[in-house]
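> heads up, no residue letters with this:
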């Protein structure tokens, strides 16, 4: 059974795993000459840091007493016939934002999510350069989200929509610009003001969870491990993630590991349904 006590017990172990993975990543990041870039099947860059972090996380999670399967971006993807039997499993992206890593802007993250019956019930997003850890859970009506930094944790919450004050939309620097523009035009006509922010990796969803943005529309490809951990944080903070039909985003429901287009929204409501649908 997955409950709040289970999540809280796991938290200390996950923190230790995140610290070790983050240290391995920074060891490579701070020695630029050691970065090895190859190309994966999807043409995304693969670095030495990616592989080191994966090894640390996979080993740490497999040692935990629950014995849940681990699915990582850097592991072999099991056939769906096997994966569909998983009620609960770990979904991991050991280094999200590898382009940000290579460009050395610090906007990359380590991501661990616990998926239960298709939903991310808990998630941890670590920002190695800033030593920040976003984490949260949402299950059985109990939800919470936090940001740990400078030796202390504080609760975070998604912001309430104030159309008269305008909205903040966070978007990728590289993906989905042309497809997104008609929707942004529609939002600009609907709200008093539309401010855009750009940031890399799963930090886009974390900005919504932290109350620093209202909306993150993603109309370009992502994989399930790219979003799951931050999705859990957003749910814990009171936000939602929905697909293009305004249905909750789910995981491990098909052979493909790709997400549909989705929207991370701080304050669920009819105004967003009208905009998205």
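Arrived safely. Here the structure is a predicted model, which means the values were calculated and not measured.
> from here on, just use CA atoms for contacts and neighbour counts.
Noted.
> list the buried residues of the helix or strand encompassing residue 54.
Here residue 54 is covered by helix 48-62, with elements defined by DSSP states H and E. Residues of helix 48-62 classed as buried: 48-58, 60-61 (neighbour count, 16 or more other Cα atoms under 10 Å).
> with distance to residue 190 added, can I get those residues in CSV?
Shown next, in CSV, are those (distance: Cα to Cα, whole Å):
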residue, distance to residue 190
48, 46
49, 43
50, 42
51, 45
52, 46
53, 43
54, 43
55, 47
56, 47
57, 44
58, 45
60, 47
61, 45
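> out of the residues you listed, the closest to residue 75 would be?
Closest approach between the buried residues of helix 48-62 and residue 75, by Cα to Cα: residue 54, at 8.1 Å.
> so residue 113 sits in a strand?
Yes. Applying DSSP: H, G, I helix; E, B strand; the rest coil, one finds residue 113 inside a strand.
> isn't it up against residue 124?
Yes. Between residue 113 and residue 124 there is a contact at 6.3 Å, judged by Cα atoms under 8 Å.
> between the two, which contacts overlap?
Shared contacts of residue 113 and residue 124, defined by Cα atoms under 8 Å, 6 or more residues apart in numbering, comprise residue 229.
> against that first model, consider the following:
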């Protein structure tokens, strides 16, 4: 499992590096069948991740790959689940909060997960039944791939004892979510709302920087 963790971390870092070639520049946007945006950065990241994960001989289910049919996938006991660029709308708007996401699943249960925010250079990863970790300045840490759990900080999820912090989406804030937040505001003092894009909302919960993601 340690080797698979190192592979997935390196894949995220290299994929993040690939997206930086497009970040902040004029970008052509295609619209997929589900009405979500697609850029060259999504595809570049996906190509890099496939290059690393294919060596594990574990099937890959990626948002940007041609997908195997369910008749085949239902027999996969173990698979990689990949979002090569989570928060494409944030990326297009030149915001810093897009991420690269990789998870390893076995029989429907997560074994490990890695999330990397290239612009922030923050890396989050976790192993089921062990712990979750955060590393800042991840791309600059030359010891990371030797022993990720040794160089990263274990996160506990402890939050502020006074403030109640809600994290919400920057690009997908629905009227229902706004109503939910308003109901909490009516009952809780010291409520603060912070907006984040992509899977960083979950990371902020995991590290204790937020309490609720509606």
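Looks like it arrived, so ask away. All values derive from a computational prediction rather than experimental measurement.
> follow-up on the earlier one: in structure 2, what residues pair with the helix holding residue 54 of structure 1?
Mapped onto structure 2 using TM-score structural alignment, helix 48-62 of structure 1 spans residues 40-54.
> got it, and stretch 92-110 of structure 1?
Residues 82-100 of structure 2 are the counterpart of stretch 92-110 of structure 1, counting by TM-score structural alignment.
> residues in contact with the matching stretch?
12, 15-16, 23-24, 27, 37-39, 41-43, 45-46, 49, 60-64, 101-103, 114-120, 171, 196-200.
> show me those residues that map onto strands.
37-38, 60-62, 101-103, 114-117, 196 (DSSP state E).
> got TSV for those residues, with neighbour count and distance to residue 189 of structure 2 too?
Compiled in TSV, these are given as follows (neighbours: other Cα atoms under 10 Å; distance: Cα to Cα, whole Å):
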residue	neighbour count	distance to residue 189 of structure 2
37	16	38
38	19	41
60	24	45
61	19	43
62	18	42
101	27	34
102	27	37
103	22	37
114	26	34
115	27	32
116	31	33
117	25	32
196	21	22
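> now, the most widely separated pair of the residues you listed?
Maximum pairwise distance among those (Cα to Cα): 27.5 Å, between 60 and 196.
> how close does the nearest residue to residue 154 of structure 2 once chain neighbours are set aside get to residue 45 of structure 2?
Beyond its immediate neighbours in the sequence, the residue positioned closest to residue 154 of structure 2 (Cα to Cα, 6 or more residues apart in numbering) is residue 133, lying 4.3 Å away. Distance from residue 133 of structure 2 to residue 45 of structure 2, counting by Cα to Cα, to the nearest Å: 23 Å.
> picking up where we left off before, which residue in structure 1 aligns with the residue nearest to residue 154 of structure 2?
Structural correspondence for residue 133 of structure 2 with respect to structure 1 (TM-score structural alignment): residue 146.
> got the contact list for the equivalent of residue 188 of structure 1 over in structure 2?
In the superposition onto structure 2, residue 188 of structure 1 corresponds to residue 185 when matched by TM-score structural alignment. Listed by Cα under 8 Å, 6+ apart, the contact set of residue 185 of structure 2 reads residue 191.
> specify the local secondary structure of residue 185 of structure 2.
Following three-state DSSP, residue 185 of structure 2 is assigned to helix.
> quick check: it vs residue 167 of structure 2, distance?
Noted for residue 185 of structure 2: a distance of 13 Å to residue 167 of structure 2, by Cα to Cα.
> ok, residue 191 of structure 2 next?
The gap separating residue 191 of structure 2 from residue 167 of structure 2 is 11 Å, by Cα to Cα.
> kindly report the same for residue 74 of structure 2.
With distances defined as Cα to Cα, the gap from residue 74 of structure 2 to residue 167 of structure 2 amounts to 35 Å.
> which one's more surrounded, the two?
For the pair residue 74 of structure 2 and residue 167, the greater number of neighbours falls to residue 167 (23 against 10), based on other Cα atoms under 10 Å.
> who are the contact partners of the equivalent of that one over in structure 1?
Using TM-score structural alignment as the criterion, residue 167 of structure 2 maps onto residue 170 of structure 1. Taking Cα under 8 Å, 6+ apart as the contact definition, residue 170 of structure 1 lies against 196-199, 204, 207, 213-217.
> now do residue 46 of structure 1
Under the criterion of Cα under 8 Å, 6+ apart, the neighbours of residue 46 of structure 1 are 36-40, 98.
> in CSV, list those residues along with secondary structure and distance to residue 134 of structure 1.
Formatted as CSV, the entries for those read as follows, by DSSP: H, G, I helix; E, B strand; the rest coil; distance: Cα to Cα, whole Å:
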residue, secondary structure, distance to residue 134 of structure 1
36, coil, 28
37, coil, 28
38, strand, 29
39, strand, 29
40, coil, 28
98, helix, 19
